[in-house]
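Novice: Predicted model, plus sequence, below.
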Amino acid sequence: MSLNIFMLDKNIVSLIQSKNDGKTKTKDQIEMLQLLKRHDKSIYRFSSLSSAIEGRKKQKESKIESINTVDYETQILKSFFKKAKTDAHILKSNESNFSEVFSQYNVLHNQEKYKSVLKKYYELREKYVEKGSIPLNKKEAFSFELLEYIEAQDIAKENPIISIIFLAINQIIDNKYIDNPCNVLKLKKGKSLDENIHNIYSDLSIPNLISRLEFEGKGDIKITFLTLDKALSSYMEIFKFNYISEIKKNTGYLKLHQVEVEIQSKLIRSFFKNLFENWEASKNNSHSISSTKPSNKTE
């Protein structure tokens, strides 16, 4: 029998923490609290892991800070759930210690490179944006300039953390999703760019995190992600990771080439096929022009 795990976004942890603060709750918040209560049974486990990875400092936390965050958020969950298990049942067990458990959740060892791509996107957006949006005749140039930067970083352009950026640049929207997933890239007021990027990266890495944990569970666990963020929910529906090789023992990470990314939307699959084909054609054309350019060199 598989273990059913509900992974909670930070807004769910905050909702649980504030359930008795006397403030009026929205319809979505009330329904979420009711769902959580209905599943407060011993057959379920609730995890704040994705929230803990984001941390409480709006930046990547140290090991000690992460331990404190996990303990803090676990206490919040334990005060709410009476029967369901929480992360405490793993982290406090005699069979595993914090280092062994938490080290597996650093989803991408190229984290800083992916964050640098996000930062480059926001910088380039200032260059290309006109009246709040990217003009049609500049979308390809914007995309190609960012692709050039991505390839220089030697990271996979197919990763959803990257893919969502190109959907935003080109304003590709599949109306079958409840909300525009590109809204996950919106910067929040009152936070610095680096703080925003850290929070956005933490959200964008969740599909990878969940797929990896399910893969490591070898079919024995099923994870459902809960969030009040509709844009994040839509993003989660678009991309699916399929791990295609075993993780070598005692290694901390899987490289992306060991993973297949499946795009659930036909519209979005077609967009990326055309984008990457045009990008390769552009590079080949540039190389051809460069190689045939007359030389000014004299003998």
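Specialist: Arrived safely. Residues are numbered from 1 along each chain as shown.

Novice: hey, let's count contacts and neighbours off CA atoms from now on
Specialist: Fine.

Novice: since we're on Phe46, how many residues are nearby?
Specialist: As a burial measure, Phe46 scores 25 neighbours (other Cα atoms under 10 Å).

Novice: I misspoke; the intended subject was Glu54.
Specialist: Glu54: 22 neighbours (other Cα under 10 Å).

Novice: Please identify the buried residues of the host helix or strand of Thr74?
Specialist: Element membership for Thr74 (DSSP states H and E) is helix 63-80. Residues Ser66, Ile67, Asn68, Thr69, Val70, Glu73, Thr74, Ile76, Leu77, Lys78 are the ones in helix 63-80 that count as buried (16 or more other Cα atoms under 10 Å).

Novice: and these as JSON lines, adding distance to Ile30?
Specialist: Putting those into JSON lines (distance: Cα to Cα, whole Å) gives the following:
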{"residue": "Ser66", "distance to Ile30": "29"}
{"residue": "Ile67", "distance to Ile30": "30"}
{"residue": "Asn68", "distance to Ile30": "29"}
{"residue": "Thr69", "distance to Ile30": "26"}
{"residue": "Val70", "distance to Ile30": "25"}
{"residue": "Glu73", "distance to Ile30": "20"}
{"residue": "Thr74", "distance to Ile30": "21"}
{"residue": "Ile76", "distance to Ile30": "18"}
{"residue": "Leu77", "distance to Ile30": "17"}
{"residue": "Lys78", "distance to Ile30": "19"}
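
Novice: next, the one to line up against it:
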Amino acid sequence: MNLFEINWRNFRKPRGTLYFLDKNVLQLIHTLQEDKQLSKPNEIEMQSRLKSIDKSTNMVSLMLSIIEGRRGRKETLVEKSQTIIEEINILKGFFKHANTDIAFFEKRSELSSDVLSRGYIESDEALYVSYLNIFFNLWGSYNENSSIPPKIRAEFTDKLIEYAKTINMQPQYLVVILTIGAVYGKSEALQILKPKDKNSHNAYADIAVITRLGNHMVRFSETYNCDFLTMDKGLLACFKIIKITSVSLMVNKDEGETTKLEISIDKSFLPDHVLKKLNIKP
């Protein structure tokens, strides 16, 4: 049992559900805490969902939101400590019956900040951002519009795979699969990457949510009923076509706990000849 599972041990199956909050849901809670009116249908729908899970048998966790941070990049120890305080203040008092990990993070703020600032889930941010910078540059050189012409998709794909190999990134990495999915016009990938914005850090943050959630779901699914609350349509779409199937844990005293993930892809996401280039069975 790791540090954070201590917090959830009373909510093992068959009791209730362990809910992880995405950053956008926490922002919505902040809006509701300030008694502001909601106007967007997805916000109103999520408000109703939050009310429905407010039961004493459920646990609501800030874990994924805290890991993501509030600065669009990996946070320092001091910054992570500030994030924990800010996230706690937003959630505090919102749920009347459901349990939260507020008390856990308050009691272990210093230890949690240390663990999470060192990269509790992944330590490949610089590698991902470097690759995404190349992807966005190539996207701009091939086409400034929202899609890549079919006649140059193969060439674009080969350049992405070639660059991935030069930085020791396996073609099976999720970021490689999603960028190639964007080249082939897949809406799930386009919604995550947003090529027009050319913001590598934002794209990385969304991809990291997928790997973090997949890590938690696979590791804890046998012990807990897990669910993830988000209003991000791109993330929801990706979860339908990409599944994390296994997680291998590695611990480095300097970088913290890291993971190696294996994924499966819906057969309709990429053409068979592209999957073969990625050494993925169609």
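Specialist: Sure, I can see it. Because the structure is predicted, anything quoted here is derived from the model rather than measured.

Novice: Please state their TM-score.
Specialist: Once superposed, chain against chain, the TM-score is 0.81 (TM-score structural alignment, normalised by the length of structure 2); 264 aligned residues with a Cα RMSD of 2.9 Å.

Novice: So which bit of structure 2 is the helix holding Thr74 of structure 1 matched to?
Specialist: The alignment of helix 63-80 of structure 1 onto structure 2 (TM-score structural alignment) spans residues 77-94.

Novice: Lys92 of structure 1 -> structure 2?
Specialist: Looks like Lys92 of structure 1 aligns to Glu106 there (TM-score structural alignment).

Novice: and if you look at Ser133 of structure 1?
Specialist: In structure 2, Ser133 of structure 1 lines up with Ser147, judged by TM-score structural alignment.

Novice: With adjacent residues omitted, what lies nearest to its match?
Specialist: In space, not counting the residues next to it along the chain, Ser147 of structure 2 is nearest to Gly185; the distance is 6.0 Å by Cα to Cα, 6 or more residues apart in numbering.

Novice: Give me the mean distance between the helix or strand in which Glu100 of structure 1 is found and structure 2.
Specialist: Here Glu100 of structure 1, judged by DSSP H and E, is contained in helix 98-102. Superposed on structure 2, helix 98-102 of structure 1 shows a mean distance of 4.1 Å to its aligned residues (mean Cα distance after the TM-score superposition for structure 1).

Novice: What's the first helix or strand after that helix?
Specialist: Scanning forward in sequence from helix 98-102 of structure 1 by DSSP H and E, the next helix or strand is helix 111-128.

Novice: burial count for Cys238 of structure 2?
Specialist: Around Cys238 of structure 2 there are 19 other residues, counting by other Cα under 10 Å.

Novice: Secondary structure element holding it?
Specialist: Per DSSP H and E: helix 233-241 holds Cys238 of structure 2.

Novice: got the buried residues for that helix?
Specialist: Under the neighbour-count criterion of 16+ other Cα under 10 Å, helix 233-241 of structure 2 has Gly234, Leu235, Leu236, Cys238, Phe239 buried.

Novice: Skipping adjacent residues, who's closest to the residue mapped onto Glu122 of structure 2 from structure 1 in space?
Specialist: Counting by TM-score structural alignment, Glu122 of structure 2 corresponds to Leu108 in structure 1. With Cα to Cα, 6+ apart as the criterion, Leu108 of structure 1 has its nearest non-adjacent residue at 7.0 Å, and that residue is Tyr253.

Novice: Just list the residues touching the one you found, thanks.
Specialist: When contacts are counted by Cα atoms under 8 Å, 6 or more residues apart in numbering, Tyr253 of structure 1 touches Gln104, Asn106, Val107, Leu108, His109, Ile247.

Novice: Same check for those residues, but in structure 2.
Specialist: Contacts conserved in structure 2 for the contacts of Tyr253 of structure 1, using both residues aligned by TM-score structural alignment, their matches' Cα atoms under 8 Å: Asn106, Val107, Leu108, Ile247.

Novice: neighbours of the last one, just the number please.
Specialist: Applying the criterion other Cα under 10 Å, we find 16 residues in the vicinity of Ile247 of structure 1.

Novice: Who are the contact partners of Asp9 of structure 1?
Specialist: Ser48, Ser50, Ser51, Phe225, Leu226, Thr227, Leu228.

Novice: do that again at 7 Å, thanks
Specialist: Residues in contact with Asp9 of structure 1, defined by Cα atoms under 7 Å, 6 or more residues apart in numbering, are Ser48, Ser50, Ser51, Leu226, Thr227.

Novice: looking at this, the third one is in a helix?
Specialist: Think Ser51 of structure 1. Yes: with DSSP: H, G, I helix; E, B strand; the rest coil as the criterion, Ser51 of structure 1 is part of a helix.
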